[in-house]
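Got a predicted structure plus its sequence, pasted below:
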Amino acid sequence: MIESIFVAVSGMRGHERALSVISNNVANMNTPGFRGSTVRFADVFHGSAGGSSQNGAGGQRAAGGGVDASRTLLDLRPGEASRTNRDLDVFLEGEGFFVVQEESGALRYTRAGSFDFNVDGELVVRGTKLKVMARGENGAIAPLTREGFRTSAPRATTTVRLDGILSNRGENGRTIEPLAIFDSRGVKHTLRLEIAIDPAAPAGLSRWDITVFEDDIEIGEGEVEFIGTGPSPGSSPVAITLDLQGVDPAEIDFDFESVMLLPETNAALSLAHQDGYGTGAIASEKFDEFGVLKITYTNEQTRDGPSLVLARINDQGGLVERGDALFEYRGTHPVDFRSAADDLKVRGRLLELSNVDLTQAFSELILMQRGYQASSQVISTANDMLQALLQMRAGQ
């Protein structure tokens, strides 16, 4: 009877541990990237399980020693995706993990993909100092950083393309203002372009004088010819050297191919496109489905930054929880560090929720409660039997 009490106590402790694990699962049901756990119940036997009794009846001489509930098993099923509409929140579609680095340099693995850039331009797990790892230029794994991507270099304007209708009657549609271009330093210049017909042009040819102004100061001139409704062959583009203020002169091609010469009274010319831009700062950042950081700048330019490195762990039994939805790998098989692909994609503006099934957790909760109560009842019964035995002993 004494032994039965110890066996029942092991049952109570095992079910108490299971209740603790279930409560932890339920408490973290809204923790991104959390993986639930289950307690592994294993029976314990003492003695030999072979042989037979003296009267020849078969059976085992081993005595049950209770239950071992000291080990837990991770539930590595994926959680559902939740939309956050935040560019640096990412969700992994497929079996794999993000790779992060602790301050000690140790690598850890997580499915919680809420990231942000710190003051040093390194991508970290949001609210922590864990650095998110990427594939470097030499193929090595290193922290993902903005270094070299903080700005977009300027580009000087080389071509200005015009559009619209130029009127050969009246003065309408012969001025473009403002006309913005950029010099080699990325500085913006606001110009005015005026076009005037040349009355001395030969018959059948329409010649137009082009004058460019900056702050009402003439900085360049040229001419374009029309035959019929369009520029004559070889007349467009018109190369004009502009004496821009504060910078060396720049030659710019003015393209009139899209301009039509018509007898319209409501004619109008406009700037269709110019190929220059100033220095750009980072306007937005997001990851594409292959884990490549896509950077957009304030000058409307884009660049591809570093790409996330992901981990495929075949021996998932070697994963150990570290808290904060992090896992440490203690297995013997090498970790497969790889890039995203069709079988393992990165989805932006999403976060993975925990994989806790609340309905299943409540069902397990009831079973553990009954197990605990049953073990408690065994102790009460064994205690009553001991009390009866002691009373019998005292009555002798």
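Yep, it's here.

alpha carbons only for contacts and neighbour counts from here, please
OK.

which residues touch Arg111?
The contact partners of Arg111, taken as Cα atoms under 8 Å, 6 or more residues apart in numbering, are Pro32, Gly33, Phe34, Phe91, Leu92, Gly96, Phe97, Phe98, Ala325, Leu326, Glu352.

any idea how far it lies from Asn24?
18 Å (Cα to Cα, to the nearest Å).

cool, and Phe362?
On the measure of Cα to Cα, Phe362 and Asn24 end up 12 Å apart.

Spatially central residue in this protein, please.
Val90 (3.5 Å; Cα atoms, centre = their mean).

quick one: it is in a strand?
Yes - counting by DSSP: H, G, I helix; E, B strand; the rest coil, Val90 is part of a strand.

Which residue comes closest to it once chain neighbours are left out?
Ranked by Cα to Cα, 6 or more residues apart in numbering and with sequence neighbours excluded, the top spatial neighbour of Val90 is Gly348, at 4.6 Å.

before we go on, here's another structure to hold up against the first:
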Amino acid sequence: MSLIKSLNSGVSGLKSFQTKMDTIGNNIANVDTTGFKSSRVSFSELMNENIGGNSGGESAPSLSNQVGLGVRVASVDRDFSQGTIENTGKTTDLAIEGDGFFVVNNGNQNLMTRAGNFTFNKNGNLVDQSGNYVQGYNANDSGNILGGGTTENVRIDFENALPPQQTDEVNLAGNLNANTSTTQIVQAQSAFTDSSGNIAAGTTDINDLSQTTSDLEVGDVIEVTYTQNDGTAGATADFEYGTDGTTLDDMVAALNTDLGAQGDLALVDGMLQLKSGSLGDSELNIDSTNVIDNAGDADAVNFPGFQVTQEGETNTQTMSTTVYDDLGKGHSLLIDFTQVAENEWEYEAEFADGETISSGSTGTVTFDEMGQVTSGGNFNMEFEPGNGAGTTNFDVELGDSSQGTTFTQYSGANTAKVVSQDGYSQGSLVDISIDGDGRLQGVYDNGQNKDLAQLALGNVQNEDGLEMVGGGLFRATSAAGEVFIDSADNLSDSSINSGALEGSNVDLAQEFTEMITSQRAYQSSARVISTSDEMLTEAVNLKR
């Protein structure tokens, strides 16, 4: 009868390794199946037969002698390790990187899968290749998604238009050049020199100038005749010569007192320079310079002629954008910023098509000495768009600290511009994008994106408790434990790759190695059977 036991042991080996070969064959057959998870077979021995006690007594290493009765398949385990991510370029091809499963519904129950080769059917539902509905959370009309609750079929209405949005805020940022507008500058055509021929300094005595042909005396007057900024001619500024040692600085200071707000006179590299007292257009000029001799002895200074070296100009930085009324019609807005004084700008707004601005079209913006806005940084505009739209008003904000933008006035390039406005026209859906959190965003032809839905991911406490139901789908059994379903952003270490699929995790090298060992083990079990048969034949032949 012991030979019968060996025959049974051999048969159990044949059956077990046949199961392993079935598993290996299935793995190899699915080496290119999207989301496939390979399986492995675990063996355990069958019961042992006790063939008698050991006669060695208590000193023996064992108290009984046992012979095994063969092998059995203990379990077929599935390997849920990550498969290779393969790019496909198709937006609705999705791959999970990390833990979790896509959730689909076949009409009766939710199932889970790692195969993300989805597509939209004729009704706009996102489905898998078997027509099962992909589960997730659809957005409401405002584009808000409430995840974590009961899932629903993910559906996109491709005919739905995005309603227009009226402009509520326009944001300006960048730099206004502090030197955009210029002052009028009038400068001497030649420099004063001293008796040694050197360029005169502010401390040089007027009588020591090489241009002084006859020394000035106390009471002599230097009279400058000039044209004022507004074009009024014949204005004068006088300087009365004092005691010996009176310098060019003394003359400049006295003349500036008479000039007042009209301008500022300075000695620059030996040349007299008159700068307008205000920015912008100016007629300021020095017409003549004379010495009025107090004693009648022909005291004289040869003053050089003067010329305008820089025109006074008021310059403007123009910014433009399109704002939208409540019907979604765009209106071309132009805002001109004009520098009218140091650290002071005036703005004027208008529409290119002449829409009426009822309030907020003009104002003033001031800056401090550090180039930061001190007043006028935010203002409101209201206009009548016409064509059936209601009165539209919006805020204009110069810089936005929450967005990291600033509006400044430094001596540099004019870079100020409109960086954003929050209105838009009606939009038609032209494309769908899916981000790493599984959000399906509609891309519209008006440049806007809107959240339309978010995919749900499921997970279980024990993946080995999932039951394979075909087509890459798994059903959660009681052994799997509790099923958790939520969005990817609420599942740690899980993200979704759009335009990619997860490949099979079958390792061909490992499978071929297992195939070789299984073949040898199967052959060996067969040899046990054939050898036991031969031994039985010999036992039968003993009767002969």
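It's in. Note that this is a predicted model, so its numbers are computed, not measured.

For the residue nearest to Val90 of the first structure, what is the corresponding residue in the second structure?
Matched by TM-score structural alignment, Gly348 of the first structure corresponds to Asn497 in the second structure.

My read is that that match contacts Thr92, right?
No - look at Asn497 of the second structure against Thr92 with Cα atoms under 8 Å: they stay out of range, at 9.7 Å.

ok, back up a step: can you give me the separation between the residue nearest to Val90 of the first structure and Leu76 of the first structure?
Here the distance between Gly348 of the first structure and Leu76 of the first structure works out to 22 Å (Cα to Cα).

More neighbours: which of these two?
Gly348 (22 against 15; other Cα atoms under 10 Å).

mind checking how far the more buried one is from Leu191 of the first structure?
Following Cα to Cα, the distance that separates Gly348 of the first structure from Leu191 of the first structure is 42 Å.

How many neighbouring residues does Arg71 of the first structure have?
The burial count for Arg71 of the first structure: 11, using other Cα under 10 Å.

Show me the helices in the stretch 1-150 of the first structure, by range?
Under the criterion DSSP state H, counting those that start in this stretch, helices of the stretch 1-150 of the first structure are mapped to 2-27.

so who does Gly136 of the first structure touch?
Ala142, Pro306.

In what element of secondary structure is the nearest residue to Tyr444 of the second structure once chain neighbours are set aside found?
Excluding the flanking residues, the one nearest Tyr444 of the second structure by Cα to Cα, 6+ apart is Leu429, at 4.5 Å. Element membership of Leu429 of the second structure, judged by DSSP states H and E, is strand 427-434.

Gln510 of the second structure pairs with which position in the first structure?
In the first structure, Gln510 of the second structure lands on Gln360 (TM-score structural alignment).

how much space between its match and Pro78 of the first structure?
On the measure of Cα to Cα, Gln360 of the first structure and Pro78 of the first structure end up 16 Å apart.

These two - which one has more neighbours?
Set Gln360 of the first structure next to Pro78 and count neighbours by other Cα under 10 Å: Pro78 wins out with 20 against 10.

can you tell me which residue in the second structure aligns to that one?
Per TM-score structural alignment, Pro78 of the first structure is aligned with Gln82.

Its match and Glu97 touch, don't they?
Yes - under the criterion of Cα under 8 Å, Gln82 of the second structure makes contact with Glu97 at 7.4 Å.

State the span of the first structure onto which the host helix or strand of Gln307 of the second structure is aligned.
Using DSSP H and E, Gln307 of the second structure sits within strand 306-310. Using TM-score structural alignment, strand 306-310 of the second structure lines up with nothing in the first structure.

coming back round to it: which residues sit in contact with the residue nearest to the centre of the first structure?
By Cα under 8 Å, 6+ apart, the contact set of Val90 of the first structure is Gly113, Ser114, Phe115, Phe287, Val346, Arg347, Gly348, Arg349, Leu350, Leu351.

How about Gln66 of the second structure?
Residues near Gln66 of the second structure by Cα under 8 Å, 6+ apart: Asn48, Glu49, Asn50, Ile51, Gly52.

Relative to Gly52 of the second structure, how far out is it?
Counting by Cα to Cα - Gln66 of the second structure and Gly52 of the second structure are separated by 8 Å.

Pretty sure Lys131 of the first structure sits against Asn118.
No - assessed by Cα under 8 Å, Lys131 of the first structure is found out of contact with Asn118, at 9.5 Å.

okay, those two: which has more neighbours?
Set Lys131 of the first structure next to Asn118 and count neighbours by other Cα under 10 Å: Lys131 wins out with 27 against 17.

How about the more buried one: what's its closest non-neighbour residue?
Per Cα to Cα, 6+ apart, closest to Lys131 of the first structure is Val124, 4.3 Å.

What about that neighbour, how many residues nearby?
If you count neighbours by other Cα under 10 Å, Val124 of the first structure ends up with 23.

Just give me the match in the second structure for it.
Using TM-score structural alignment, Val124 of the first structure sits opposite Val127 in the second structure.

For its match, list the residues it contacts.
Applying Cα under 8 Å, 6+ apart, the residues contacting Val127 of the second structure are Val104, Phe118, Thr119, Phe120, Asn121, Tyr133, Val134.

Over to Arg17 of the first structure?
Val39, Ala69.

roughly how far apart are it and Val356 of the first structure?
18 Å.

quick one on the thing from earlier: may I see the buried residues of the strand holding Leu429 of the second structure?
Of all the residues in strand 427-434 of the second structure, those buried under the rule 16 or more other Cα atoms under 10 Å are Gly427, Ser428, Leu429, Ile432, Ser433, Ile434.

Verify the contact between Met1 of the first structure and Ala382 for me.
Yes - with contact defined as Cα under 8 Å, Met1 of the first structure reaches Ala382; the gap is 5.8 Å.

Neighbour count: these two, which is higher?
Applying other Cα under 10 Å to Met1 of the first structure and Ala382 shows that Ala382 carries more neighbours, namely 17 against 12.

Wait, a strand at that one?
No - in this structure, Ala382 of the first structure is helix, not part of a strand, as judged by three-state DSSP.

ok, now how distant is it from Met392 of the first structure?
15 Å.

What helix or strand is Phe474 of the second structure located in?
Secondary structure (DSSP H and E) places Phe474 of the second structure in strand 473-476.

on that earlier part again, isn't there a helix covering the match of Gln510 of the second structure?
Yes - looking at Gln360 of the first structure with three-state DSSP, it is inside a helix.

ok, it to Thr38 of the first structure distance?
11 Å.

those strands in the stretch 51-200 of the second structure, which residues are they?
All strands of the stretch 51-200 of the second structure, identified by DSSP state E, counting those that start in this stretch, fall at 64-68, 71-78, 85-87, 94-98, 101-105, 110-113, 119-120, 126-127, 133-138, 152-153, 161-162, 169-177, 185-188.
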